[in-house]
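S.K.: Here you go, sequence then predicted model.
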Amino acid sequence: MSKKVVKLDKLTINKIAAGEVIERPASVVKELVENSIDAQSSKITINIQEGGKKSVEVIDDGIGMESTDARLSINRHTTSKINNADDLFSIHSLGFRGEALASIVSVAQVEIITKTEESDLGIHLVIEGGEIVSDKQASAPKGTRISVKNLFFNVPVRRKFLKTTSTEINHITEYVTKLALANPSISFTLTHNGKDILTAPKGDLIAQITAIFGENIARACLPINKKENEYSVTGFITKPEFSRKSKDYLYIFVNGRSVTNKVISEAVSRGYGTAVPHNRYPIIFLYFDLPPNEVDVNVHPTKKEIRFSNEAKVYALIETAIRESLERSGLKLFETVIETRHKPTTLTSVGTKSHESEKKKLPVSISPRERPDYKIVKSKEQRIDKFLPTKDKNIELQEEGFERKKSIRILGIIKDTYIVAETQEGLFLCDQHAAHEKINYEKYIKQIKKKSVSIQQLLAPISVTLKPSEFEIIESIEENLKTFGFEIEVFGKNEILIRSIPSIMGVTIEFNVAKDMIDIFKTNVSEIKEKLDLEDLGFVKEIISIFAC
């Protein structure tokens, strides 16, 4: 028997809609802060409790709302940003769909206090599950304060899938960072459980970058500024040597809106060319402005996705702007290779008299470019571990089946990297770097299993300035990292000291390696915190790889 078609009630409709707009506490922060920006605020304060799961409070000094508008704003498809369908082709505000507040009040306990400059008193609304339970006048300053408590209190399935407090506050912090960068004329303050997490005072863009990311990145910034008709790209990029292992430092804004866009990302990559290695990403703060009717921001309820009417023009302008900025800084891109750096070599009759006679015929004075790129091993029988770094020569090789490979005929070493040898099976090529990495990995895993990781105290601790979202992550796993031999100490606001590393990784580390370590840690938080099988810990392999010879 078929079921009858019924019309859903208002609360159910809003709960379904909330599933698209409100995914987590960071979604609440996004929607409320964007409303504050659209309300012409000059100061915005965000107070978070327990990663936003307990409460999210946003306070601004914007234009506020009249009592009638405040009551109407909690209904779906009510907005002050647009009036009709034609306005969708010329959107100048961050919000416009009229869904945010309706979605929030349907799945949380919400309190709104707002007042305009012209009003003597403000209005105080209390809403639970989409219904107004209290409506009264209140004394309040100009602006709006919205408090959202117990998110998903009436949708327990959604609440169950919220992540840990540290994960949720990380998402919130990163989004507030993007909003602050997009609006340097507004002062932003973010607190978590009463502690200041991010403070971005009102000023120019470079001042915001300094406040959020520290002076090192601010000093490394190179300006970009290029305009073509009504299209313009401005902001800052950094030289390739400041590239990171993660994409977290790609900040892209289109008409003041933080976006993730494949066209722009590919244009940035093309602009840097081969200067940035594969799987590394530059630090950029890129602002692209174009006529509102040439970009569609109404693709998805979260407004993260956008479409351009002329993608080729966008791509070309951004690529050219980045390349020109790098070239002005003295960096030569796409250099033409006149000839190969190393001439090909042939290993024939190694160790024979004929080779010795050929060797004697070589000129007495050989230029570095003409010198052979391989070493001749005179002894016929050598243990392969003899050619690994000195500290690993005495490693006991106990793997099954390796016994017959302990003695092999070494033919030579190419470019101080590859060992060429002959075995019973045929030609054997060994990458010393990979071999060293494998040996260190196995030694490190054994130490972790025995809970006896050998630690090397750094004579000069490495100081690393983190952006606020990174700082929250690293601070949350500080104790967990000790299990793996890393001692990290919080040192001032958004700054840490790396005091020790596993001794298997050496006696010191470079600053760039320290940054890569941070990127690896923050992208593998769950692995570091949870007790997984050691063989499944991908981050251990990543760490070993950056310390290998």
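M.R.: Sure, I can see it.
S.K.: hey, let's count contacts and neighbours off CA atoms from now on
M.R.: Fine.
S.K.: Tell me, how many residues neighbour residue 11?
M.R.: Applying other C-alpha atoms under 10 Å, we find 17 other residues in the vicinity of residue 11.
S.K.: swap in residue 478?
M.R.: The number of residues packed near residue 478 is 15, by other C-alpha under 10 Å.
S.K.: now do residue 229
M.R.: As a burial measure, residue 229 scores 6 neighbours (other C-alpha under 10 Å).
S.K.: which residues touch it?
M.R.: Contacts for residue 229 (C-alpha atoms under 8 Å, 6 or more residues apart in numbering) come out as none.
S.K.: Tell me the spacing between it and residue 289.
M.R.: According to C-alpha to C-alpha, to the nearest Å, residue 229 and residue 289 sit 11 Å apart.
S.K.: now do residue 548
M.R.: Distance check for residue 548 against residue 289: by C-alpha to C-alpha, it reads 44 Å.
S.K.: got it, and residue 159?
M.R.: When C-alpha to C-alpha is applied, the distance between residue 159 and residue 289 equals 38 Å.
S.K.: Likewise for residue 244?
M.R.: 26 Å.
S.K.: Next: residue 206.
M.R.: Plainly put, residue 206 is 19 Å away from residue 289 if you go by C-alpha to C-alpha.
S.K.: helix, strand or coil for residue 4?
M.R.: Local secondary structure at residue 4 is given as coil here, using DSSP: H, G, I helix; E, B strand; the rest coil.
S.K.: ok, structure two:
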Amino acid sequence: MADIIQLLPDHVANQIAAGEVVQRPASVVKELLENAIDAGANSIKLIIKEAGKTLVQVIDNGKGMSVTDARLSFERHATSKIKTADDLFLLSTKGFRGEALASIAAIAHVELKSKQEDDEVGTCLVIEGSEVQSQEVVVTPKGTSIAVKNLFFNIPARRNFLKSNAVETRHIIDEFHRVALAHPNIEFVMYHNGSESFNLPESNYRQRIVNIFGTKTNEKLVPVNEETEVLTISGFVGKPEFAKKSRGEQFFFVNDRFIKSAYLNHAISSAFEGLLKDGAHASYFLNLKVNPQTIDINIHPTKTEIKFDDEHTLYAILRSAVKHSLGQFNIAPVLDFDRDANLDTPYSYKQKGTPTVEVDRSFNPFQEEKMSSSQPQRNYHKPSGGTASHWESLYVGLESKEIQSQDNFSGVDFETEEKNSSIFDETNKVEHKHTTYQVHNKYIISTIKSGMLIIDQHRAHQRVLYEDFLKNMTIKEAMSQQLLFPLQLHFSPQEIEIIQQLKHDLEHTGFIFQTLSEELVEITGVPVSVPESEVSIILEQLISDVENEVPDSHFSATDLLAKSMAKSLAIKTGQSLTRMEQEHLVNSLFACKEPNVSPANRVTFITTTVDELDKKFV
């Protein structure tokens, strides 16, 4: 039998490796920025065109590369960061696998210019699809410039899987934020389609956060500092009242490397327990310094997950440090046992005497008295004591009045209730029966001929609101209610940009914007069906949906807005409904065009027949 195992060609192996390293343009941005940081640069520029699909360029003023290093850097498993396997557990740099540039060059057109400080001229290297096209001497400033053009030009299937430009740009900005927050001592500038998106000068950590997320962020931050033998924590957490519905402002950095950790995130959530509203997520920007030997970075291709030797200890230290900071800065409620003298009652004064009360000790309300009943009238007697007479004297004469009234009206017939006939025939009279029942303030059960319906009240109300909003936006003319005082909301520059993109559609729904600046949104009118208190929640939900790739080529902005508003305004799980509200929701649901699913294509109700119930008792 012939041999069937063979070695892959280098260009195929590189393309396979590129599938792990380069998932989208944001992956290229991450790798190039980290290489620039490892090169010792203190000023880095990122240039993007068409969400990175056309161009991703990183320019730094680092130490640069020699002619040999420039050529060797594009070979697989070529790196200057590690030499032995033990070095993997002593890493203090970003890139160390030696596959980033080789993988990028396998699926794009790459142009590299680099020069060391002592050299008079630099090197220009052009590579297309792993093949070196040219290598020349060039005049260039100190440092390195790498331009990645036409990403996935030779893998059209991968290019077709990329999302819209808005979504891909959002991922690039996220990677840019992660690298910039981890290194506030480095200047970062980002350009997108020729315009400057970010200009972050060298600063401290707090200023870097404010420069990225807006000046309003400064008042939301609570510092966290804790130093132990195992772990050193520094950074900030957001105040509970500024918590958002999305998880966009949650950053963990371990030894200046961004990571994702559901376990450590739970420690933060536990520290905020009792301080956040339902569905809200705390913001945090925390730097953790640990011994490199106690962590394993090389467990995930993107290096965003880290394995710790002792997670339980880190969990306890992190939770207590955040809790301590919240209590120290009077964010968390505490018990105060110091007595305030202003709250003392007057009873504590011993100088004042007891007030005296004068009473008539000879008064007896049950004492029998002689009274004249010659005339049928009500008499009031005042004894010598000056008090009221016996209580029975108040009823003297009432008996005679009752007899007299009976004599005067003896000939009058009174109509009793028994003689009144009912408007409806008793045989046709049907008592009102309850047709809906609420279970655990979550499900509504309604009876049908074949059995019963079990309806999810939150999803059902979403469907009802979604179709109402969609009808108002597309068919009816938008109705606005003017606000007595303009509503001012503060957002980050990136969130303002999203609102700016959706402004036209928002105005069609009934929103009226007076001001839309870099960090401030001022609203003077809202849709009739939207309460003023829900406006900020709706906009936050809308921004979160845009960031999480909800808008795709198949959905219009109007559809997205209707879904977001329905999600924000729908009744929540745990809300008690009256019988009338339950029946109205059921009737409204089945009046919809598609009552079976919610706007997110989730089932709104299920049916259970009598036969299925009978089988349960077999």
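M.R.: Thanks, I have it. As the structure is a prediction and not an experimental result, all values here were calculated from the model.
S.K.: burial of residue 10 of the second structure, as a residue count?
M.R.: Neighbouring residues of residue 10 of the second structure were enumerated by other C-alpha under 10 Å; the total is 12.
S.K.: which element is residue 538 of the second structure on?
M.R.: Applying DSSP states H and E as the criterion places residue 538 of the second structure in helix 535-547.
S.K.: Check which helices and strands that helix is in contact with.
M.R.: With contacts defined as 3 or more C-alpha pairs under 8 Å, 6 or more residues apart in numbering; DSSP states H and E, the packing partners of helix 535-547 of the second structure are helix 165-182, helix 493-509, helix 557-569.
S.K.: Make TSV out of the ones you listed and add distance to residue 82 of the second structure.
M.R.: Converted to TSV, those look like this (distance: least, C-alpha to C-alpha, whole Å):
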stretch	distance to residue 82 of the second structure
helix 165-182	22
helix 493-509	38
helix 557-569	48
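S.K.: closest to residue 133 of the second structure out of those?
M.R.: Set against residue 133 of the second structure and scored by C-alpha to C-alpha, those come closest in helix 165-182, at 28.5 Å.
S.K.: Now the closest one on the first structure. Mean distance?
M.R.: Superposing on the first structure places helix 165-182 of the second structure at an average distance of 0.8 Å from its equivalents, by mean C-alpha distance after the TM-score superposition for the first structure.
S.K.: Please report how far residue 428 of the first structure lies from residue 245 of the first structure.
M.R.: Applying C-alpha to C-alpha, one obtains 33 Å for the distance of residue 428 of the first structure from residue 245 of the first structure.
S.K.: Between these two, which has more neighbouring residues?
M.R.: Looking at residue 428 of the first structure and residue 245 with other C-alpha under 10 Å, you find the greater number of neighbours at residue 245, namely 19 against 16.
S.K.: can you count the residues close to the closest residue to the more buried one other than its chain neighbours?
M.R.: Once its chain neighbours are removed from consideration, residue 245 of the first structure has its nearest residue in residue 280; the separation is 4.8 Å (C-alpha to C-alpha, 6 or more residues apart in numbering). Neighbouring residues of residue 280 of the first structure were enumerated by other C-alpha under 10 Å; the total is 14.
S.K.: hang on, residue 280 of the first structure packs against residue 244?
M.R.: Yes. With contact defined as C-alpha atoms under 8 Å, residue 280 of the first structure reaches residue 244; the gap is 5.5 Å.
S.K.: Can you check what angle separates the strand ranked longest in the second structure from helix 493-509?
M.R.: Criterion DSSP state E: the longest strand present in the second structure is strand 480-490. In terms of direction (axes from the mean of the first three to the mean of the last three C-alpha atoms, to 10 degrees), strand 480-490 of the second structure departs from helix 493-509 by 180 degrees.
S.K.: How far away from the center of its chain is strand 480-490 of the second structure?
M.R.: A distance of 23 Å separates the C-alpha centroid of strand 480-490 of the second structure from that of its chain, computed with C-alpha atoms, centre = their mean, to the nearest Å.
S.K.: got the contact list for the most centrally placed residue in the first structure?
M.R.: When the first structure is reduced to its mean C-alpha position, the closest residue under C-alpha atoms, centre = their mean turns out to be residue 248, at 2.0 Å. Contacts were defined as C-alpha under 8 Å, 6+ apart; by that measure residue 248 of the first structure touches no other residue.
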